[in-house]
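K.L.:
please work out how this folds:
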Amino acid sequence: MLPDVVGDFLMELTNEGLKVSSVKRYSADLRQFFTWIEDNKIQSNLESIQNLSITDLAQYMDYISSLNYSDDTVRRLRVVLNRFFTYLGINMSINQIHPSGPNKRDLTETDFVTKQEMNKLLSSMQNTSYTAPGTGLETRNRLIDRNISIIYLICKYGLSPAEIHFIDMNDINFAQSVITLNKRTIHVSSEHIAVILRYFNSVPEPLRPRYRTRDPLFVAFYNSNSTYRFDYQRGMPSRLSIRSIQHIIQSEVYLAGLRRITAINLRNSCILDALKSGRSDEDVVKLFGFKNAFSLRRYKSYLYSIPQQ
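P.N.:
Reported below is the predicted structural model:
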């Protein structure tokens, strides 16, 4: 059985106007991928998929090669996985991965966000005198607390857009300022939880997520008529998509007049700050949901390469 995230992805493709036959092809290709995942004793939950390594994917390509598929079929499988990874906010292209492929490239200065850039972004986000591309002034101002909440969760706590997408009301405790995700307990500062709570209370009560339910914390929004979306089939508010979260970041970065900065850059900076603070590898692995300490190799290599202040 495919994970729920695959169903959400296929629904996104349908909403984009992809043909029914193409969506079915995507479903079949992803089913094959997750069958391989299970056969190799890898959990099929979101956290495990996000932490797949180059080696894992190279092994999958080894498996694909053993099936003697045509070049066109292999190319299609790569396209499907790339699009699925992009949907999840995973910065990994399978196009360059071949059997026994190389490790990820070293990190450079451009993979991180400076304190000056971060301060400029947050300052710009609180500026209510201009609009985001394609969004009216009133609409953007209404969503400022939501947007800042999302940025805080990425740059201060290292959550990915996919993790933010999947936060349910069951996962957050406003009174204790705690978010629980994939057995990780994230302690949110009182300042930041207050911003999230302001966003939550700004959602009209009939459309507002319900406490202690699987309702999503972040609700999708119709810019065209300035209203939150409700999924009447499921009887709950519609979940803000991963793509929308990425678009929010792109729009706010553009308004701030900054270079191209993504959620990955913000998360990278959060991980680097944790290492700079002297936290143990074990703590950092647990805090950011890594598979093991080897995942920190690139961050530590970059940290050792920069002048110590």
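K.L.:
from here on, just use CA atoms for contacts and neighbour counts.
P.N.:
OK.
K.L.:
quick check: which element contains Val195?
P.N.:
Applying DSSP states H and E as the criterion places Val195 in helix 190-202.
K.L.:
what residues sit buried inside that helix?
P.N.:
By neighbour count on 16 or more other C-alpha atoms under 10 Å, the buried set for helix 190-202 is His192, Ile193, Ala194, Val195, Ile196, Tyr199, Phe200.
K.L.:
tell me how many other residues surround the closest residue to the second one other than its chain neighbours.
P.N.:
Read it as Ile193. Nearest residue to Ile193, sequence neighbours excluded (C-alpha to C-alpha, 6 or more residues apart in numbering): Ser177, at 6.1 Å. Neighbours of Ser177 under the rule other C-alpha atoms under 10 Å: 16.
K.L.:
who's in contact with Glu191?
P.N.:
Applying C-alpha atoms under 8 Å, 6 or more residues apart in numbering, we find Glu191 in contact with no residue.
K.L.:
how near is it to Ile144?
P.N.:
15 Å (C-alpha to C-alpha, to the nearest Å).
K.L.:
go ahead and confirm Cys270 touches Tyr157.
P.N.:
Yes - using C-alpha atoms under 8 Å, Cys270 and Tyr157 qualify as a contacting pair, with a distance of 6.7 Å.
K.L.:
on that earlier part again, now do the residue nearest to Ile193 against Asp215, distance only.
P.N.:
18 Å.
K.L.:
measure Arg142 to Ser226 for me?
P.N.:
Distance, Arg142 to Ser226, using C-alpha to C-alpha: 9 Å.
K.L.:
and if you look at Asp106?
P.N.:
For Asp106, the distance to Ser226 - C-alpha to C-alpha - is 43 Å.
K.L.:
which one of the two is surrounded by more residues?
P.N.:
A side-by-side neighbour count of Asp106 and Ser226, using other C-alpha under 10 Å, places Ser226 first with 14 against 11.
K.L.:
one more to line up against the first:
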Amino acid sequence: MAHEALLTEPTDVTLFLDYLASRGRKESTIRRYRYDLQDFYAFVSVELEEDRPPASKRIPPSLLEGYFSLLAEGRHYHAKTIKRIHTVLLRYFSFLHSTQRIASNPMTGITAEEAVTERLQEKDLVFPAEVKKLFHSLRSDAGLSARQAAVRPMLAPRNLLMIQLFLQHGLRLQELSTLTYRQVNLGKGELAISEFTGNPRIVQLSAAEKKLFFQYFQLIPEPVRPSYPHHPVFVAFDFQRQTYRWSYENDAPKNLTEVAIQKMLREERRRAGIDRSFSAKHFRNTYIVNELKKGISPEHMKETLGLQSILTLNKYISFVNQADS
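P.N.:
All right, here's what the predicted structure looks like:
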């Protein structure tokens, strides 16, 4: 082994550092990576109130968001330093995901720019006029080719539902893409967010959202419709065959991936005639700002969003206070 492991070093970290050594990385680079990963795991252990570093699969995006907030707002690290640490964690979790040591990558959606940004700006939100145009477009066939119009009734409810969950509940991209049938209880009108993508919590659905769920499920042909607990809720669509897809490898409906959801957002944005780019993160930002403007307390928002630290909300609180002043 080209580097010396500490007794408290998680196995995943050791494997990753061994991988870097096998790729010819310098010892100084490996020492720097180890230091950054040790610091991150020390933060995680404190947040989870555990004596030993937790398994990597138990680290949700909320912990990473809290960590970057600590670096920027608690420790006041320079942007260059935060970007370097972001690169370390991105490569680390990408390695774990590619080697199937974790089911999903918690760094997805956490960009270097967001990691270093201490201030929220107007451009980080989805504007009310854009939301109106987007929902109007989702309910319209205007501008579609005959082929696109033929499948629109099958796709629009799914896309509308996903955007609704982003905007009205602040769900993360990963939380939505990994949602399974066992997490949906339409009788109670609840979504149970998994501990693998965030703090375990219950999201209460409105009557309109429950109706959208029922409509979406009924539009999926029964042979490929989510019906077992492990089945993904949001299913990929086959435009050639004009139907929802089945994964023979997983013996389940084919999961709509994070990349596919991002592509859907881009296509719906363009179709609505919205020129500027925005992502799932913009919807989450908008949700948080809107809730704070309603007078919802930061403590309540922390629980609602499954955040590990209230520090994550500081830039939103500052934005709202500045807008009110």
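K.L.:
superposing both, give me the TM-score.
P.N.:
The TM-score (TM-score structural alignment, normalised by the length of structure 1) is 0.73; 265 aligned residues with a C-alpha RMSD of 3.8 Å.
K.L.:
just give me how far the helix holding Val195 of structure 1 sits from the chain centre.
P.N.:
Distance of helix 190-202 of structure 1 from the chain centroid (C-alpha atoms, centre = their mean, to the nearest Å) equals 20 Å.
K.L.:
pull up the aligned stretch in structure 2 for that helix.
P.N.:
Mapped onto structure 2 using TM-score structural alignment, helix 190-202 of structure 1 spans residues 207-219.
K.L.:
again with stretch 163-178 of structure 1
P.N.:
Here stretch 163-178 of structure 1 aligns to structure 2 at residues 175-190, judged by TM-score structural alignment.
K.L.:
how about that stretch: buried residues?
P.N.:
175-184, 186, 189-190.
K.L.:
which one of the residues you listed is nearest to Ala236 of structure 2?
P.N.:
For the buried residues of stretch 175-190 of structure 2, the residue nearest Ala236 of structure 2 by C-alpha to C-alpha is Ser177; the value is 10.7 Å.
K.L.:
who touches that closest one in this structure?
P.N.:
By C-alpha under 8 Å, 6+ apart, the residues touching Ser177 of structure 2 are Phe234, Asn255, Leu256, Thr257, Glu258, Ile261.
K.L.:
compare those residues and tell me which is most surrounded.
P.N.:
Ranked by neighbour count (other C-alpha under 10 Å), the contacts of Ser177 of structure 2 have Phe234 at the top, with 27 neighbours.
K.L.:
please pull up the equivalent of that residue in structure 1.
P.N.:
Aligned counterpart of Phe234 of structure 2 in structure 1: Phe218 (TM-score structural alignment).
K.L.:
touching, its match and Ser244? I think so.
P.N.:
No - the pair Phe218 of structure 1 / Ser244 is not scored as a contact, 10.8 Å apart, by C-alpha under 8 Å.
K.L.:
count of neighbours near Tyr211 of structure 1?
P.N.:
Other residues within reach of Tyr211 of structure 1, judged by other C-alpha under 10 Å, total 16.
K.L.:
is it in a helix, a strand, or coil?
P.N.:
Classification of Tyr211 of structure 1 using DSSP: H, G, I helix; E, B strand; the rest coil returns coil.
K.L.:
which residue packs closest to it, ignoring adjacent ones?
P.N.:
Leaving aside its sequence neighbours, Tyr211 of structure 1 sits nearest to Met169 (C-alpha to C-alpha, 6+ apart; 5.6 Å).
K.L.:
who touches that neighbour in this structure?
P.N.:
Contacts of Met169 of structure 1 by C-alpha under 8 Å, 6+ apart are Pro209, Arg210, Tyr211, Arg212, Thr213, Arg214, Asp215, Pro216, Leu217.
K.L.:
same thing but 6 Å
P.N.:
Applying C-alpha atoms under 6 Å, 6 or more residues apart in numbering, we find Met169 of structure 1 in contact with Tyr211, Arg212, Thr213, Arg214, Asp215, Pro216, Leu217.
K.L.:
same deal with Met301 of structure 2?
P.N.:
Met301 of structure 2 makes contact with no residue, according to C-alpha under 6 Å, 6+ apart.
K.L.:
one more time with 8 Å, if that's ok
P.N.:
Contact analysis of Met301 of structure 2 by C-alpha under 8 Å, 6+ apart lists Ile288, Glu291.
K.L.:
would you mind finding the match for it in structure 1?
P.N.:
So Met301 of structure 2 corresponds to Val284, using TM-score structural alignment.
K.L.:
check the secondary structure at that match for me.
P.N.:
Secondary structure, three-state DSSP: Val284 of structure 1 is helix.
K.L.:
show me the strands in the stretch 201-309 of structure 1, by range?
P.N.:
Ranges of strands in the stretch 201-309 of structure 1, per DSSP state E, counting those that start in this stretch, are 221-222, 227-228, 230-231, 236-237.
K.L.:
now do the residue nearest to Tyr211 of structure 1 against Asn103 of structure 1, distance only.
P.N.:
38 Å.
K.L.:
what number of residues lie near the aligned residue in structure 2 for Gly235 of structure 1?
P.N.:
Mapped onto structure 2 by TM-score structural alignment, Gly235 of structure 1 lines up with Asp251. A total of 10 residues lie near Asp251 of structure 2 under the criterion other C-alpha under 10 Å.
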